[in-house]
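Student: Below is the structure, and that's it, no one-letter string:
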């Protein structure tokens, strides 16, 4: 194929390719894009093949690169570089995006971490409600300080050291009072293991 100046396509200068890219960006000039594609397509494919070692992937990435060139040619700034540098920057970014996609695990909707737990059976809900009521009643039998220590430790999940600071008590005292509260709670619930 010959260019507008009569030279061979493989002898096309950098400035001619830059003009073609500008025409694609400004006017969606198909002939200019065809010239870009014929010139850069094989070069981008070779670039991708050196890095991907997979002919099908190299072809796919070359096609994606050239389609991106078509869509984004209007963003090309000739003052910042030539067509070759811009197109190979696009190619490099396409390759990086492809690598990221390939390293990202596939979404598995059956992954146990993503499947919600089955709702509890009605009889289980009833038993849980009864157990909760028994615990509330048993907690009411404890001295208020012990009940407060259990609430802070198990319902609010405050570490024993922070409870000791808040209550201005030694850590050992907090731990022994929590053990004593558990012992009384077990007795009140009828669980004396």
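Tutor: Now that the structure is in, tell me what you want to look at. It should be emphasised that the depicted structure is a prediction, and the values quoted were computed from it without experimental measurement.

Student: going forward, measure contacts between C-alpha atoms and count neighbours the same way
Tutor: OK.

Student: For stretch 85-92, buried residues please.
Tutor: Buried residues in stretch 85-92, counted by 16 or more other CA atoms under 10 Å: 86, 87, 88, 90, 91, 92.

Student: For residue 176, state which of those is nearest.
Tutor: Distance ranking of those against residue 176, using CA to CA, places residue 92 first at 64.7 Å.

Student: how near is the closest one to residue 184?
Tutor: 69 Å (CA to CA, to the nearest Å).

Student: before we move on, what about residue 63?
Tutor: The separation that residue 63 has from residue 184, given CA to CA, amounts to 74 Å.

Student: Show me which of the two is the more surrounded one.
Tutor: Neighbours per residue, other CA atoms under 10 Å: of residue 63 and residue 184, the larger number sits with residue 184, 20 against 17.

Student: Show me what the top helix by length along the chain is packed against.
Tutor: Among all segments of the chain classified by DSSP state H, the helix with the greatest residue count is helix 30-52. Under the contact criterion of 3 or more CA pairs under 8 Å, 6 or more residues apart in numbering; DSSP states H and E, helix 30-52 touches helix 14-27, helix 55-72, helix 83-103.

Student: change it to 6 Å
Tutor: Helix 30-52 sits against helix 55-72, with contacts defined as 3 or more CA pairs under 6 Å, 6 or more residues apart in numbering; DSSP states H and E.

Student: Residues contacting the helix it packs on, please?
Tutor: Judged by CA atoms under 6 Å, 6 or more residues apart in numbering, the contacts made with helix 55-72 from elsewhere in the structure are 44, 45, 48, 49, 91.

Student: So residue 74 sits against residue 25, correct?
Tutor: Yes. Using CA atoms under 6 Å as the test, residue 74 is close enough to residue 25 to be in contact (3.8 Å).

Student: Compare neighbour counts for those two and give me the winner.
Tutor: residue 25 (21 against 16).

Student: pretty sure that one is in contact with residue 73, am I right?
Tutor: Yes. Taking CA under 6 Å as the definition, residue 25 is a contact partner of residue 73 at 4.2 Å.

Student: Return every residue with contacts to both of these two.
Tutor: When CA under 6 Å, 6+ apart defines a contact, no residue borders residue 25 and residue 73 alike.

Student: and the comparison structure, right after this:
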């Protein structure tokens, strides 16, 4: 049962909410109120910890949001007998940050390979393969939600920065990044064999 306010016990204040119980409530019934309380408590803390570790503020905010979304999706996996809510959430945040660092490294490497490949003349069979690839990409994009499609269109086809996309769509930067991340995840899944 979640406590409604701080309680003094043995000369110290007990936390405003039982965070373990909040996660259990999310797992059992998708309790949005419990999630909001958990989000309000942990999102700024996760962001702060990541920033102290050298993560840029924008990325730290993105990881914090993704961490709490993971808590929402995977609340049923939480076992309070193995770890506290704070420890579990910190582990999720750390793993997400490591995954992002790995993706950034792979992305930088693929950009280098693209630059190297651009130097040579295009072979006829590569031109055909490129046209087929483009058709597959367009088909996969039609499966995106309208919001995701528009974010991808602005960011990748029109070349706008994430901040410019947020301004253009009048939505928060974190929402733009979430839409792009979900869209890219979907596209990767549909186009895995093109790599």
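Tutor: Ah, there it is. Fair warning: this is a prediction, and the values are worked out from it, not measured in the lab.

Student: roughly how far apart are the one residue sitting closest to the centre of structure 1 and residue 110 of structure 1?
Tutor: Structure 1 has residue 104 as the residue nearest its centroid, 8.4 Å off, counting by CA atoms, centre = their mean. Distance, residue 104 of structure 1 to residue 110 of structure 1, by CA to CA: 17 Å.

Student: Could you do residue 36 of structure 1 as well?
Tutor: Residue 36 of structure 1 sits 46 Å away from residue 110 of structure 1, going by CA to CA.

Student: now do residue 90 of structure 1
Tutor: The gap separating residue 90 of structure 1 from residue 110 of structure 1 is 36 Å, by CA to CA.

Student: try residue 62 of structure 1
Tutor: 35 Å.

Student: likewise residue 92 of structure 1?
Tutor: To residue 110 of structure 1, residue 92 of structure 1 is 35 Å away according to CA to CA.

Student: now residue 68 of structure 1
Tutor: Shown here: residue 68 of structure 1 relative to residue 110 of structure 1, a distance of 35 Å by CA to CA.

Student: To which residue of structure 1 is residue 52 of structure 2 aligned?
Tutor: Alignment of residue 52 of structure 2 against structure 1 is given by TM-score structural alignment, with residue 50 as its counterpart.

Student: likewise residue 61 of structure 2?
Tutor: In structure 1, the residue paired with residue 61 of structure 2 according to TM-score structural alignment is residue 59.

Student: Contacts only, for the aligned partner of residue 78 of structure 2 in structure 1.
Tutor: Aligned counterpart of residue 78 of structure 2 in structure 1: residue 76 (TM-score structural alignment). The contact partners of residue 76 of structure 1, taken as CA under 6 Å, 6+ apart, number zero.

Student: Let's see that with 8 Å instead.
Tutor: In this structure, residue 76 of structure 1 makes contact with 21, 22, 25, 83, 86, judged by CA atoms under 8 Å, 6 or more residues apart in numbering.

Student: Please apply the same query to residue 22 of structure 1.
Tutor: If you count contacts by CA under 8 Å, 6+ apart, residue 22 of structure 1 has them with 73, 74, 76, 78.

Student: can you check residue 95 of structure 1 too?
Tutor: Contacts of residue 95 of structure 1 were listed using CA under 8 Å, 6+ apart, and they are 48, 61.

Student: Trace it over to structure 2, please.
Tutor: Across the alignment, which pairs residues by TM-score structural alignment, residue 95 of structure 1 is matched by residue 97 of structure 2.

Student: Likewise for residue 13 of structure 1?
Tutor: Under the alignment (TM-score structural alignment), residue 13 of structure 1 maps onto residue 15 of structure 2.

Student: what's around the closest residue in space to its match that isn't next to it in sequence, how many residues?
Tutor: Leaving out its chain neighbours, the residue that sits closest to residue 15 of structure 2 by CA to CA, 6 or more residues apart in numbering is residue 6, at 5.8 Å. Burial of residue 6 of structure 2 is recorded as 12 neighbouring residues (other CA under 10 Å).

Student: What of residue 167 of structure 2?
Tutor: With neighbours defined by other CA under 10 Å, the count for residue 167 of structure 2 comes to 13.

Student: Toward the C-terminus from the helix or strand encompassing residue 150 of structure 1, list the very next helix or strand.
Tutor: With elements delineated by DSSP states H and E, residue 150 of structure 1 resides in helix 144-150, which encompasses its position. Proceeding N to C from helix 144-150 of structure 1, the next assigned helix or strand is helix 160-167, under DSSP H and E.

Student: From residue 128 of structure 2, how far off is residue 115 of structure 2?
Tutor: With the distance defined as CA to CA, residue 115 of structure 2 ends up 20 Å from residue 128 of structure 2.

Student: Apologies, that question was intended for residue 110 of structure 2.
Tutor: 21 Å.
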